[in-house]
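Chemist: I'll drop the sequence and a predicted model, then ask my questions.
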Amino acid sequence: MTPPHDPRALDVDEARTRLPGLTVVDVRTPGEYAAGHVPGALNIPLDHLDSALPALRRLPGERLLLVCASGARSENACRVLAEHGIRAMTLTGGTQGWAQRGQELHRPPSSPSATWSMERQVRFTAGSIVLVGLGLGLLHPAWQLLSAGIAGGLVFSALTNTCGMAALLSRLPHNRPRPADLEAALAALERRGQAPVT
């Protein structure tokens, strides 16, 4: 097994210049992807990346760019792929950085209503649980442990750059890819892996 490595990061300008020769995989949820993604990006959510491993192995080296909202999930995805011997790059700042630099985000015309970003879903859920814990704490002080647990989880999340709550929320129906969409993305990856290198 190849040891994990720090992923190579491309800034927006370099990624834009190299975009025609890159295979871009957006590892966000389908709702986030539908809200706007780098043109030409294929949507393979982070928790479905294992199903794409065979196709990703066939891609030419140094041509795979992983993208998420801010760059954190795509960095984690790069490390996961490195453990399987697949080299990938990440987009610095993710789609947020891409848009902030004035680059176009593609939005499919027939896409479903956009889902909140995962970061926003986590903030809403964590804040709601803290408020419920504090409110119920007025009835019985033990409920305040619920709020304390969420606070501890947020600190752990920041220290480890992981998020257990995001992993749980990504399993909700509105964050899951439709089987047909995932199959189409995997088929497109297969075609790119079979295309001659230019």
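Modeler: Okay, I see it.

Chemist: can we go C-alpha only for contacts and neighbour counts from here?
Modeler: Fine.

Chemist: Measure how buried G102 is and give me the count.
Modeler: Counted with other CA atoms under 10 Å, residues neighbouring G102 total 9.

Chemist: Go ahead and list the helix or strand containing the spatially closest residue to G164 that is not a sequence neighbour.
Modeler: Once flanking residues are discounted, G164 sits nearest to S157: 7.5 Å by CA to CA, 6 or more residues apart in numbering. Per DSSP states H and E: S157 is located in helix 144-160.

Chemist: putting a second one here so we can go through both:
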Amino acid sequence: MTARNSSPTIDVPAARALIADNPDVLIVDVRTPGEFETAHVPASINLPLDQVDAHLGRIVNDAGGRILLMCQSGNRATTACTRLANAGLTDATVITGGMNAWVAAGGPVERGRQRWSLERQVRLVAGGVVLLAVVASVWVPAARFVAGFIGAGLTFAALTDTCAMGAMLSRLPYNRGAGCDVDRSLARLRNDRQQA
């Protein structure tokens, strides 16, 4: 395990070995419900990043064992890990590379209705807006400032490891999928700990 952005991390082969050796290890997937519905690790629970802050106390109180945090690439899981650590949870670890690395390593996956990942949606929207702004600037020169604004936003997102566009897109019905029952996920977190 190594530290990335001060959050403990584990690579996919080590995570799979840990899960095989310790049945009380739980994967908490912090992606949107739509992303989770598309593909997730069997037996993982979905607790979207935008719900973590609202339920920090319950998560910390109910988590009695090892938690592995997962998202699409590792960024949202790192954010969740930092928030949980600041709230007092010391046994959470980020799976390096997230679902991208899990799938690439041949890890087991349950698949549902296919949707684009949030990162891919951000690239589509940002690229589309920039393209339209550049084309529109032929007739309306001020439209180039829209492209500059998107570029500045992407630069800020990279420097701060946050993404306002991603946060907005995650709230769209498309990304909600069948929805995430946060209470059910938290109850499962608690129940899995009591049975372990």
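Modeler: Nice, I can see it. Because the structure is a prediction, the values reported are computed rather than measured.

Chemist: So the residue nearest to G164 of structure 1 sits against C163, correct?
Modeler: Yes - contact criterion CA atoms under 8 Å: S157 of structure 1 and C163 qualify, at 5.1 Å.

Chemist: Read off where the strand or helix carrying G133 of structure 1 ends up in structure 2.
Modeler: Assigned by DSSP H and E, G133 of structure 1 belongs to helix 118-137. Taking TM-score structural alignment as the measure, structure 2 aligns residues 118-137 with helix 118-137 of structure 1.

Chemist: which residues of structure 2 fall in helices?
Modeler: Ranges of helices in structure 2, per DSSP state H, are 12-21, 33-38, 49-52, 56-62, 75-86, 98-104, 118-136, 144-160, 164-169, 173-176, 182-195.

Chemist: closest one to G112 of structure 2 among those?
Modeler: Nearest to G112 of structure 2 among the helices of structure 2 is helix 33-38 (4.7 Å), distances taken as CA to CA.

Chemist: how much does the closest one stray from structure 1?
Modeler: Its matched residues in structure 1 lie on average 1.3 Å from helix 33-38 of structure 2 after superposition (mean CA distance after the TM-score superposition for structure 1).

Chemist: so that helix aligns onto which residues of structure 1?
Modeler: Counting by TM-score structural alignment, helix 33-38 of structure 2 falls onto residues 30-35 of structure 1.

Chemist: what's that stretch in contact with?
Modeler: 26, 43, 45, 107-108, 111-118, 174-177 (CA atoms under 8 Å, 6 or more residues apart in numbering).

Chemist: From those, which land in strands?
Modeler: Members of these lying in strands (criterion: DSSP state E): 26, 43.

Chemist: Can you say which of the contacts of stretch 30-35 of structure 1 are buried?
Modeler: The neighbour-count test (16 or more other CA atoms under 10 Å) applied to the contacts of stretch 30-35 of structure 1 identifies 26, 43, 45, 115-118, 174-177 as buried.

Chemist: can you list those residues in a markdown table and add distance to V132 of structure 1?
Modeler: Formatted as a markdown table, those follow (distance: CA to CA, whole Å):
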| residue | distance to V132 of structure 1 |
| --- | --- |
| D26 | 34 |
| N43 | 35 |
| P45 | 31 |
| T115 | 24 |
| W116 | 22 |
| S117 | 23 |
| M118 | 21 |
| H174 | 24 |
| N175 | 24 |
| R176 | 27 |
| P177 | 31 |
